[in-house]
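*Asks:* sequence and predicted structure are below.
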Amino acid sequence: MRVSADRTVCVGAGLCALTAPGVFDQDDDGIVTVLESAPAGDDGTAAREAGLLCPSRAVRIDEADA
């Protein structure tokens, strides 16, 4: 799994950081920052959920890069 985020479309809702705090954070402007681009275990599961919850679809999960 490979996690990425498009900071240009992020609206700063913060659901990613709340759902997967080991994988995502927010900068001072509230924009997503990826902390762990290849999460495993529970962090990987949480990252997948964060991808589904993101209202602007800024969070991307690529399962092919496992």
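*Replies:* That came in fine, so what should we check first?
*Asks:* hey, let's count contacts and neighbours off CA atoms from now on
*Replies:* Fine.
*Asks:* figure out how far the helix or strand containing residue 52 is from the centre of its chain.
*Replies:* Under the criterion of DSSP states H and E, residue 52 resides in helix 41-53. Computed by CA atoms, centre = their mean, to the nearest Å, the chain-centroid distance of helix 41-53 equals 8 Å.
*Asks:* here's the one I want to compare it with:
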Amino acid sequence: MEIIVDRAKCTGLGICESLAPSVFEVDDNGELVVLAESVSGADLDDVEAAVAGCPTEALRLRA
């Protein structure tokens, strides 16, 4: 699954980072850094939780 980030919606709150720290990181400037372009296996559940938990709906997954 490919991770799609709508940068216009992302506010860098870090909820995704807390739910999937091996995939998402908010840098010192408050910008979201995606550490993996696609996910599968063990990380997928965490990333799905991060997508569902994003309050600005800035994240989505594409098959």
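*Replies:* On my side now, so go ahead. Here the structure is a predicted model, which means the values were calculated and not measured.
*Asks:* need the TM-score from the superposition.
*Replies:* The TM-score (TM-score structural alignment, normalised by the length of structure 2) is 0.86; 63 aligned residues with a CA RMSD of 1.2 Å.
*Asks:* have a look at how far, on average, the helix holding residue 52 of structure 1 is from structure 2.
*Replies:* Following the fit onto structure 2, the mean deviation recorded for helix 41-53 of structure 1 is 0.7 Å by mean CA distance after the TM-score superposition for structure 1.
*Asks:* which helix or strand lies directly C-terminal to that helix?
*Replies:* Moving toward the C-terminus from helix 41-53 of structure 1, the next helix or strand (DSSP H and E) is strand 59-62.
*Asks:* look up how far residue 64 of structure 1 lies from residue 17 of structure 1.
*Replies:* 23 Å (CA to CA, to the nearest Å).
*Asks:* okay, those two: which has more neighbours?
*Replies:* Neighbour count, other CA atoms under 10 Å: between residue 17 of structure 1 and residue 64, residue 17 has more, with 22 against 7.
*Asks:* is it correct that that one is in contact with residue 30?
*Replies:* No: counting by CA atoms under 8 Å, residue 17 of structure 1 stays clear of residue 30, with 10.0 Å between them.
*Asks:* residues shared between the contacts of those two?
*Replies:* Common contact partners of residue 17 of structure 1 and residue 30 (CA atoms under 8 Å, 6 or more residues apart in numbering): none.
*Asks:* thinking again about what came up before, ok, residues contacting the helix holding residue 52 of structure 1?
*Replies:* For helix 41-53 of structure 1, the surrounding residues in contact (CA under 8 Å, 6+ apart) are 1, 3, 15-16, 19-20, 22-23, 38-39, 57-61.
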